[in-house]
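K.L.:
this one's structure only:
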């Protein structure tokens, strides 16, 4: 058996085990850039165990078939779920995946027939087990990007979808800041009234236009052409376009959203020269707005923290909490008040990376960082 312990900077931990090295290696690469990942032989924490096992897959499928199954949309596929006290058994027939969560043992078992499927699923659910520990300990999840300085001082970027959170994080990371998150963060007010922040590990998606604007398109294309690979969730059309040097955006079949290059967390550093941060404390907030053709400039902003800035089990639509891992969300009033009390700055940006970098430098100075 191979096992790895994943631990946050705040001390929450989960073990990932398997009879194949692929599963813990995947969790290490997926989560270890922002959280630590160390081999282990002791399983004293909540554990995700994932293996290739057709016999066990069938046995769990039989449990679901014989029970009173609930149908849930999960990860884009139908999931059949049976609950029996602290045991939750589930199966996704379309993906040949089955799950069993034992609350008493704090053990989440995953079996399937495809090594990549069980590895990706194990890493994601390991993150969910740590998320549950963090939420129980008073942490909230914010839709925000964040960059951190050498002393841990962290600038958050909040805004509605398309406002420029990722562009802001990428611009500042390219200017020497460490990337703590490009989409979500954990945040909590400590006993001294300081807003502490932790990263939410995930693959990172950057559109063709953003890569091209930062002169990173050729870097990525060259890496791919040399035989290196990107995150396996990346659509083949994206890979083909990168290799062919086509920079035009690609769109999903339903027209809702762009198909984007997907990077492993470690590739943000090794390919894109963006070091990662494992923790920090918030010292200011940027509220950007991207306006095509506009002159980048500083603006006054009264936006403030909104309920939609918080990410909860209720707002999750792709991976609902079918295993009952998450505790009830806490009261975020104190966190909202402390965030609103931080220095903040509005910024209008365009599609000119040099001009954006200049105005963001001024914005950071305005925050007193």
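P.N.:
The structure has been received and is ready for your questions. Keep in mind the model is a prediction, meaning the values are calculated, not measured.

K.L.:
rest of the way, CA atoms for contacts and neighbours
P.N.:
Fine.

K.L.:
Scan this structure for its longest helix.
P.N.:
helix 115-136 (DSSP state H).

K.L.:
thinking residue 293 is in contact with residue 355, fair?
P.N.:
No - look at residue 293 against residue 355 with Cα atoms under 8 Å: they stay out of range, at 11.5 Å.

K.L.:
Have a look at those two and say which one is more surrounded.
P.N.:
Just comparing residue 293 and residue 355: by other Cα atoms under 10 Å the higher neighbour count belongs to residue 355, 15 against 10.

K.L.:
if I read this right, the more buried one contacts residue 296, doesn't it?
P.N.:
Yes - under the criterion of Cα under 8 Å, residue 355 makes contact with residue 296 at 6.4 Å.

K.L.:
sorry, back to before: need the contact partners of the longest helix of the chain.
P.N.:
12-16, 22-24, 26-27, 30-31, 46-52, 97, 110-112, 140, 201, 325-327, 329-330 (Cα atoms under 8 Å, 6 or more residues apart in numbering).

K.L.:
hmm, who's touching the next helix or strand after it?
P.N.:
Using DSSP states H and E, the helix or strand that follows helix 115-136 towards the C-terminus is strand 140-143. Strand 140-143 is contacted from outside by 134, 158, 183-188, 309-312, 329-330, 332, using Cα under 8 Å, 6+ apart.

K.L.:
Included below, for side-by-side comparison, is a second structure:
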């Protein structure tokens, strides 16, 4: 049986994805490739370092699920689904099964090995990518990186970081500069940060799909692009709600809401350069901080007052990371956003950089012109 392998690398950390299913390793290469260095490698070259093995086999899944349910086990919620977990302390093995998703797992933390088993290729590929990212996260956090809740764009190595809770305008700010001013997109929702040897803050991307509301998609001029791609048989990320796909195909641009939550387009990382002509950046050094607020009819302007500074709440830690608890001991740190010492060191350095509290409207061109001037790169 042929085995395929893709190695992911960032800032000295690495993880290799192995599978007999080429679609699984292709998914990982596509998802991480332009943000984390992803490369096809010879399977027999994988002799050290963290490895995530993916297997698509209904029979193997059934055997693995039975092994968990027959053993003493506990229950947790992982990725919004029930996960049953069985630990073999003597062997150093953690087994898990998610019946709702028909996925089973075997983790050997000391050996740096994780196996994902499922019945269908796409769920296995999605879970494998998610857990490969968790392995990388753990390696980076243990080497002093921490995770900020921010969007980011890069101009000539200088990173503009944008902060705020959901709806504040992080994505609008980043994509206005990327789409209209040619800045490279580094991250849509979070980034890795760590002090560098020059007294600055190095920034790395956190690869993920990007959630774009239909209104923002229209404002950026990308709605028709997505329509054409869908009509040509291409697809967006599978986590996208079917109602959004239906609206896109029908040309309905008004925002969609369900239970008080906006349903958004879910864009693969590689679709930014391939569909929209937005380049992706692989890193940079923090140069400015932006704290936006969106008002529909506002003229872009600097907010009055001292503006907001960073706090511990701007890091992805505690409850913000509870969707993916470290049940397989991949991160092996007390806090999924990074240790307190690392966060405080970054906070001190970022506090020295220019801070810009701004109000933005719905005019993407106006926002981009204003932001380029305020952040000092134009």
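P.N.:
Structure's in. What do you need? Just so it is clear, the structure is predicted and the values come from calculations on it, not from any experiment.

K.L.:
TM between them?
P.N.:
The TM-score (TM-score structural alignment, normalised by the length of the first structure) is 0.95; 363 aligned residues with a Cα RMSD of 1.4 Å.

K.L.:
thinking again about what came up before, in ChimeraX, how would I select just the buried ones from the contacts of helix 115-136 of the first structure?
P.N.:
With 16 or more other Cα atoms under 10 Å as the criterion, this ChimeraX line picks the buried residues out of these:
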select :12,13,14,15,16,22,23,24,26,27,30,31,46,47,48,49,50,51,52,97,110,111,112,140,201,325,326,329
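
K.L.:
In helices only, show me the contacts of helix 115-136 of the first structure.
P.N.:
Among the contacts of helix 115-136 of the first structure, DSSP H puts 22, 23, 24, 26, 27, 30, 31 in helices.

K.L.:
Hmm, the third one is touching residue 14, no?
P.N.:
Put plainly, it is residue 24 of the first structure. No - here residue 24 of the first structure does not reach residue 14: they are 11.5 Å apart, not a contact under Cα under 8 Å.

K.L.:
how about the strands in the stretch 101-250 of the first structure?
P.N.:
107-112, 140-143, 145-148, 153-157, 178-181, 184-189, 195-199, 204-205, 250-251 (DSSP state E, counting those that start in this stretch).

K.L.:
average offset between the third one and the second structure?
P.N.:
By that I understand strand 145-148 of the first structure. Mean deviation of strand 145-148 of the first structure relative to the second structure after superposition (mean Cα distance after the TM-score superposition for the first structure): 0.5 Å.

K.L.:
what does stretch 108-117 of the first structure correspond to over in the second structure?
P.N.:
Stretch 108-117 of the first structure corresponds to residues 114-123 in the second structure, going by TM-score structural alignment.

K.L.:
Now do the end-to-end distance for the matching stretch.
P.N.:
Terminal residues of stretch 114-123 of the second structure are spaced 16 Å apart (Cα to Cα, to the nearest Å).

K.L.:
Buried residues, that stretch. List them.
P.N.:
Judged by neighbour count using 16+ other Cα under 10 Å, the buried positions of stretch 114-123 of the second structure are 114, 115, 116, 117, 118, 119, 121, 123.

K.L.:
Which residue, other than its chain neighbours, is closest to the fifth one?
P.N.:
Just to be clear, that refers to residue 118 of the second structure. Spatial nearest neighbour of residue 118 of the second structure, chain neighbours left out: residue 103 (4.6 Å); criterion: Cα to Cα, 6 or more residues apart in numbering.

K.L.:
which position in the first structure aligns with that neighbour?
P.N.:
Under TM-score structural alignment, residue 103 of the second structure pairs with residue 97 in the first structure.

K.L.:
need the contact list for its match.
P.N.:
By Cα under 8 Å, 6+ apart, the neighbours of residue 97 of the first structure are 57, 91, 110, 111, 112, 113, 117, 118.

K.L.:
Quick check: it vs residue 55 of the first structure, distance?
P.N.:
Distance from residue 97 of the first structure to residue 55 of the first structure, by Cα to Cα: 12 Å.

K.L.:
OK, contacts around the residue nearest the centre of the second structure?
P.N.:
Centroid-nearest residue in the second structure, with Cα atoms, centre = their mean: residue 208, separated by 2.7 Å. When contacts are counted by Cα under 8 Å, 6+ apart, residue 208 of the second structure touches 31, 188, 268, 269.

K.L.:
For these, which entry has the maximal number of neighbours?
P.N.:
Neighbour-wise, these (other Cα under 10 Å) top out at residue 188, 26 neighbours.

K.L.:
so what's it closest to, chain neighbours aside?
P.N.:
Nearest to residue 188 of the second structure is residue 151, by Cα to Cα, 6+ apart, at 4.6 Å.

K.L.:
As a check, name the ranges of all helices in the stretch 251-378 of the second structure.
P.N.:
271-276, 340-350, 364-374 (DSSP state H, counting those that start in this stretch).

K.L.:
What mean distance separates the shortest one from the matching residues in the first structure?
P.N.:
Yep, that's helix 271-276 of the second structure we're talking about. Averaged out, helix 271-276 of the second structure is 0.9 Å away (mean Cα distance after the TM-score superposition for the first structure).

K.L.:
Which stretch of the first structure lines up against that helix?
P.N.:
The aligned range for helix 271-276 of the second structure is 267-272, by TM-score structural alignment.

K.L.:
try the last one
P.N.:
Using TM-score structural alignment, helix 364-374 of the second structure corresponds to residues 353-363 of the first structure.

K.L.:
on average, how far is that stretch from the matching bit in the second structure?
P.N.:
Mean for stretch 353-363 of the first structure is 1.6 Å (mean Cα distance after the TM-score superposition for the first structure).

K.L.:
And that stretch, what's buried?
P.N.:
For stretch 353-363 of the first structure, by 16+ other Cα under 10 Å, it's 353, 356, 357, 359, 360, 362, 363.

K.L.:
How about stretch 79-97 of the second structure?
P.N.:
Applying 16+ other Cα under 10 Å to stretch 79-97 of the second structure flags 83, 84, 85, 86, 87, 93, 94, 95, 96, 97 as buried.

K.L.:
Please consider this matter closed, and thank you.
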